[in-house]
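K.L.:
fold the following, please.
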Amino acid sequence: MHRKIITIITLLLATTCFSQKRTIQHKPYIDLRPMHFGILVGMNLQDVEFENIGPQTITLEDGTTQQQTIVCDADRWNTGFSVGVLANLRLNEYLNLRFSPTMHFGAKHLTFHNLTNMGQQEGLLHEERQDMKNTYVAFPLDLKFCAERWNNYRPYMTAGINPMINLTGKSQDFVQLKRSDLFLEVGLGCDFYLPFFKLIPELKFCYSLSDAIDHKHAEELKDANKRIYTNAVTSGHSKMIVLTFYFE
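P.N.:
You can find the predicted model right below:
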């Protein structure tokens, strides 16, 4: 009796395990190529994380000094778009090296709150705002860790470094970012094998490893009144979330 029960349970488990039948595989040998290329399009969300200096002592026009506290904050994520190309080198069955030069178009919105000077209305803080347009040229180099292919999809994870060059910046803005930055990035995605190409959606998180603020910028400002806002920020790290669609 016990043998019959064990046999029935075994058959049920076997039926469950093999209930997902394999289907016809599209592009069955595409992953065996030593190298292949593609294009990418996507969207990005940009932000920057600031560290503020706190109270500052400034000299007024009449020669007296005053202590003021200004706080800078990027108060929202800003949406942009991304385009680029892809080169993928196969290292082994589960590991690929990927290089994908990309241009990211976007912006960061900064708000400066003067906690010392109040507005005309009681309780209203004086604010200054800056829209920081950013165009990055990125050169990410990632390792792609792939799972086993099942039917026509294959999930994966990525990790790598991403040097970026910032092509934009106004000379008289309150805060200006450095021309170059280095990002650490991790991501996850899935290869979808279609009849004529691979479609690969991927979500990636990028974080700046170095201080992104150009601290020499304060000396270049023509308006001395802006320097208190520029000097309010001691350091900053850029952040980016990128949703990308690769076509290989």
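K.L.:
please make it C-alpha for all contacts and neighbour counts, starting now.
P.N.:
Noted.
K.L.:
so which bits of the top helix by length along the chain are buried?
P.N.:
The residue-count maximum for a helix in the chain (DSSP state H) belongs to helix 2-17. For helix 2-17, the neighbour count (16 or more other CA atoms under 10 Å) marks no residue as buried.
K.L.:
just the strands in the chain please.
P.N.:
Listed in chain order, the strands of the chain (DSSP state E) span 35-52, 55-59, 65-74, 78-90, 95-99, 102-118, 125-138, 141-146, 153-166, 180-193, 198-208, 233-247.
K.L.:
and this one, please, so the two structures can be compared:
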Amino acid sequence: MKKICFVLFFFVSFANIQAQGFLNLFNKDKVINLENFDKKTWSWGYFLGMNSYDFRFDYELERSDILVQKNVGFNIGLIGNVRLNDYIDFRLEPGVIFTNRILEFPQFEENRDRIREVESNYVHIPFLVKFSTKRINNFKPFIVMGGSVAHNLSSNEDNRSDNTSGQFRSKDWSTYIEVGFGIDFYTEYFKFSPSIRGVFGQSDEIVPDNEPSSPWTRNINEMTTRGVFINFTFQ
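P.N.:
Here you go, the predicted structure:
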């Protein structure tokens, strides 16, 4: 986490230096789109994107790792932005995330015991702070960081069946820390913002099997989500 924060700090500092150094050069005879867009207190938009989710396992004993097959998922949602000053905004980005992961337990030979699919369709609600550099004509780099909560609509936490019946269970609710960066591009009619974001789970999501000695869950001390978002925002 410290390394990520350092990289983001370096990114913003470098972008700001470039903005100051080349601002006069870029300003010559350049058409400025949506010149007053960022002066509004409130602004709205939506985003579309992709995701790749993984699991991080903390084990009781050192044994064979559970393998996670990641798949590309889909994100869609809305944006509410509150301007605090020229460089800081508060954002609420409620959305829906569709993803799935396949777990492989190497201690089993037969696929019916070895493979478990974990479907996750989240209602995802991030609370973020956006830190921007000075605008350079029609683009402006930024970083975002904050926290989020998510409700897994595909959760089977209350299912009485467990891995002995082929059901790998995970919890309904989870919490995350989110850190990312991107660039605002000002077009003639709207602001377009591609970004990349890391998502780091802070809550244990596993539901242990009914039998404490279960070969699937007995060695798992904690299971948390981590993932990457690539979002395309339109405001």
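K.L.:
and the TM-score between them?
P.N.:
Remark: TM-score between the superposed chains equals 0.80 [TM-score structural alignment, normalised by the length of the second structure]; 206 aligned residues with a CA RMSD of 2.6 Å.
K.L.:
nearest to Phe18 of the first structure, out of the strands of the first structure?
P.N.:
Of all the strands of the first structure, it is strand 153-166 that lies closest to Phe18 of the first structure, at 17.5 Å by CA to CA.
K.L.:
what about the closest one, how far off from the second structure?
P.N.:
Compared with the second structure after fitting, strand 153-166 of the first structure has a mean deviation of 0.5 Å; criterion: mean CA distance after the TM-score superposition for the first structure.
K.L.:
where in the second structure does that strand fall?
P.N.:
Using TM-score structural alignment, strand 153-166 of the first structure lines up with residues 139-152 of the second structure.
K.L.:
what sits up against that stretch?
P.N.:
8, 12, 15, 120-135, 171-186 (CA atoms under 8 Å, 6 or more residues apart in numbering).
K.L.:
go again using 6 Å as the cut-off
P.N.:
120-133, 172-185 (CA atoms under 6 Å, 6 or more residues apart in numbering).
K.L.:
make a PyMOL selection of the buried ones in those residues.
P.N.:
To isolate the buried members of the contacts of stretch 139-152 of the second structure in PyMOL, using 16+ other CA under 10 Å:
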select buried, resi 120+121+122+123+124+125+126+127+128+129+130+131+132+133+172+173+174+175+176+177+178+179+180+181+182+183+184+185
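K.L.:
what separation is there between the residue nearest to Ala107 of the first structure when sequence neighbours are not counted and Ser238 of the first structure?
P.N.:
The shortest distance from Ala107 of the first structure to any non-neighbouring residue, by CA to CA, 6 or more residues apart in numbering, is to Lys133 (4.3 Å). As judged by CA to CA, to the nearest Å, Lys133 of the first structure and Ser238 of the first structure stand 13 Å apart.
K.L.:
what sits against the spatially most central residue of the second structure?
P.N.:
For the second structure, Val199 is the residue whose C-alpha lies nearest the centre (CA atoms, centre = their mean; 3.9 Å). Going by CA under 6 Å, 6+ apart, Val199 of the second structure touches 177-178, 226-227.
K.L.:
just those now: which is nearest Asn163 of the second structure?
P.N.:
Arg226 (22.8 Å).
K.L.:
give the equivalent position in the first structure for that closest one.
P.N.:
Per TM-score structural alignment, Arg226 of the second structure is aligned with Lys239.
K.L.:
which residues touch that match?
P.N.:
46-48, 206-207.
K.L.:
go on, Ile53 of the first structure?
P.N.:
Counted by CA under 6 Å, 6+ apart, Ile53 of the first structure has contacts 232-234.
K.L.:
mind checking what it lines up with in the second structure?
P.N.:
For Ile53 of the first structure, the residue aligned by TM-score structural alignment is Glu60.
K.L.:
any idea how far its match is from Phe22 of the second structure?
P.N.:
Glu60 of the second structure is 54 Å from Phe22 of the second structure, by CA to CA.
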